[in-house]
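Colleague: predicted model follows, preceded by the sequence.
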Amino acid sequence: MPTRPFAALVATAVGFAAPALPAQAAVAAPAGHCAAPAYRQFDFWLGDWDTYRVDKTGKVPPAAASVARNRVTAILGGCVLHEVYRRADGYTGESFTIYDATRHVWHQSWVTNEGELLVAEGSRQGKAVVLTGATRDAEGAQLQRVSWTPQGDGVRETALQSRDGGRTWTPLFDILFRPHPH
């Protein structure tokens, strides 16, 4: 197992900037437990990304500024995707995503610095990974359906919400991750 310099380990542990990742970060050789192709279905999301809001036409406006930085890395022998999402306004969230081979589902736990928790599960559907989960906010119970789809050299993440148990869905957000320039 390669070792990292002590300074890099300390910087990572206390939240300083870690070395930048290439836009499409390579996955380290997966642990034997996570070598099956199902574990690699979400690897398209690995990378160091700038985040842009998508407008109603389905595109990022030409002069749009990035609203967040998102880094997605493979950890624990390539078995887990770890996301660190930091918006310019201070909102920060992290997720841990794993393929649960015993149940044949993707599982994600998302937490934020605003006390939010979303636990979502789902599967690969075509080129996308689609996860659904329940959460609560000031308005009460909410279902969220989030999908990640490769788009060009980036990844589009869209989310729908339902306040009526999944009978109707409305847009929650639509963003595009583009490779962060290095």
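Modeller: Nice, thanks for sending it over. Keep in mind that this is a model prediction, so the values were computed, not measured.
Colleague: please make it C-alpha for all contacts and neighbour counts, starting now.
Modeller: Fine.
Colleague: which stretches of the protein form helices?
Modeller: Using DSSP state H, the helices assigned to the chain run over residues 6-14.
Colleague: count of neighbours near Glu114?
Modeller: Burial of Glu114 is recorded as 9 neighbouring residues (other CA atoms under 10 Å).
Colleague: show me the strands in the chain, by range?
Modeller: Counting by DSSP state E, residue ranges of the strands within the chain are 47-53, 68-75, 80-87, 92-100, 105-112, 117-125, 128-137, 140-151, 154-162, 170-179.
Colleague: deepest-packed of those, please.
Modeller: The highest average neighbour count among the strands of the chain, using mean count of other CA atoms under 10 Å, belongs to strand 47-53 at a mean of 24.
Colleague: other SSEs contacting it?
Modeller: Contact analysis of strand 47-53 by 3 or more CA pairs under 8 Å, 6 or more residues apart in numbering; DSSP states H and E lists strand 68-75, strand 170-179 as its packing neighbours.
Colleague: how far away is Asn70 from Thr12?
Modeller: Taking CA to CA, to the nearest Å as the measure, Asn70 and Thr12 are separated by 15 Å.
Colleague: quick revisit: export the strands of the chain to a markdown table and tack on distance to Ala38?
Modeller: Supplementary listing: those in a markdown table, determined by distance: least, CA to CA, whole Å:
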| stretch | distance to Ala38 |
| --- | --- |
| strand 47-53 | 19 |
| strand 68-75 | 15 |
| strand 80-87 | 12 |
| strand 92-100 | 7 |
| strand 105-112 | 9 |
| strand 117-125 | 9 |
| strand 128-137 | 12 |
| strand 140-151 | 16 |
| strand 154-162 | 19 |
| strand 170-179 | 23 |
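Colleague: structure B:
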Amino acid sequence: MKTTAALVALLLVSLLSAQTPPAPPPEARQFDFWVGDWEVFSPDGKKQGENRIERMADGWGLLENWTAANGTTGKSLNTWTPRTKRWQQFWVSAGGALELTGGLNDMGEMVLEGRFIRRDGQEQVNRITWIPNSDGTVRQLWQSSTDGGATWATAFDGLYRKKG
């Protein structure tokens, strides 16, 4: 009897592990223009760092691995969420963590926004826009606001160029 139960359990585990996970929806590919190994430059041409963006979890997400020119690092996990029909990004660096949500605008740019409380207690809104250019580069514009979005300051403006 124990042998039969063990065989049934083994068969069930085999069947469950053999099931193919669902394929991601087409929206999960909206951010594919950002995938690759990149060098990132400021508007005046100075190298700001390097970024590797890779697909993960069978196409359900993107993993970002940022290394700034000064050696600091950051990572983000990006995923399309079918329930909310929005993209989510969870960014983590030595400076803290930030959750952003959003999606493609009418111009095909990825725009994500999130709020956090700064160390001085003030709420800050962050908006990051990724703009795919026809030459294969991507512009990332990170803006922040401390007045609820009435005015914006540029926190980062980088041009991504593929390595190699």
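Modeller: Yep, it's here. What you are looking at is a predicted structure, and each value in this text was computed from that prediction instead of being measured.
Colleague: just give the TM-score of the two.
Modeller: A TM-score of 0.81 describes the superposed chains when it is computed by TM-score structural alignment, normalised by the length of the second structure; 141 aligned residues with a CA RMSD of 1.4 Å.
Colleague: re earlier: out of the helices and strands packed on strand 47-53 of the first structure, which gets nearest to Asp89 of the first structure?
Modeller: Closest to Asp89 of the first structure of those is strand 68-75 (CA to CA; 8.6 Å).
Colleague: tilt between that closest one and strand 47-53?
Modeller: Our comparison of strand 68-75 of the first structure with strand 47-53, counting by axes from the mean of the first three to the mean of the last three CA atoms, to 10 degrees, yields an angle of 150 degrees.
Colleague: strand 68-75 of the first structure vs the second structure, average distance?
Modeller: Per the superposition on the second structure, strand 68-75 of the first structure and its aligned residues are separated by 0.3 Å on average (mean CA distance after the TM-score superposition for the first structure).
Colleague: now check the second structure for the residue matching Gly93 of the first structure.
Modeller: In the second structure, the residue equivalent to Gly93 of the first structure is Gly74, according to TM-score structural alignment.
Colleague: likewise for Ala68 of the first structure?
Modeller: Using TM-score structural alignment, Ala68 of the first structure sits opposite Gly49 in the second structure.
Colleague: over to Asp137 of the first structure?
Modeller: With TM-score structural alignment as the matching criterion, the partner of Asp137 of the first structure in the second structure is Arg118.
Colleague: from Met107 of the second structure, how far out is the match of Gly93 of the first structure?
Modeller: As defined by CA to CA, Gly74 of the second structure lies at a distance of 28 Å from Met107 of the second structure.
Colleague: returning to that earlier point: against Ser42 of the second structure, how distant is the nearest residue to the match of Ala68 of the first structure once chain neighbours are set aside?
Modeller: Computed as CA to CA, 6 or more residues apart in numbering, the closest residue to Gly49 of the second structure that is not its neighbour in sequence is Ala68, at 4.0 Å. Per CA to CA, Ala68 of the second structure is found 12 Å from Ser42 of the second structure.
Colleague: now for those two: what residues contact both?
Modeller: By CA atoms under 8 Å, 6 or more residues apart in numbering, Ala68 of the second structure and Ser42 have these common neighbours: Gln48.
Colleague: hang on, the earlier thing: give the contact list for the nearest residue to the match of Gly93 of the first structure once chain neighbours are set aside.
Modeller: Take Gly74 of the second structure and drop its neighbours on the chain: the residue closest to it by CA to CA, 6+ apart is Ser93, 4.3 Å away. Contact criterion CA under 8 Å, 6+ apart gives Thr73, Gly74, Lys75 as the residues in contact with Ser93 of the second structure.
Colleague: since that was my last question, I'll sign off now.
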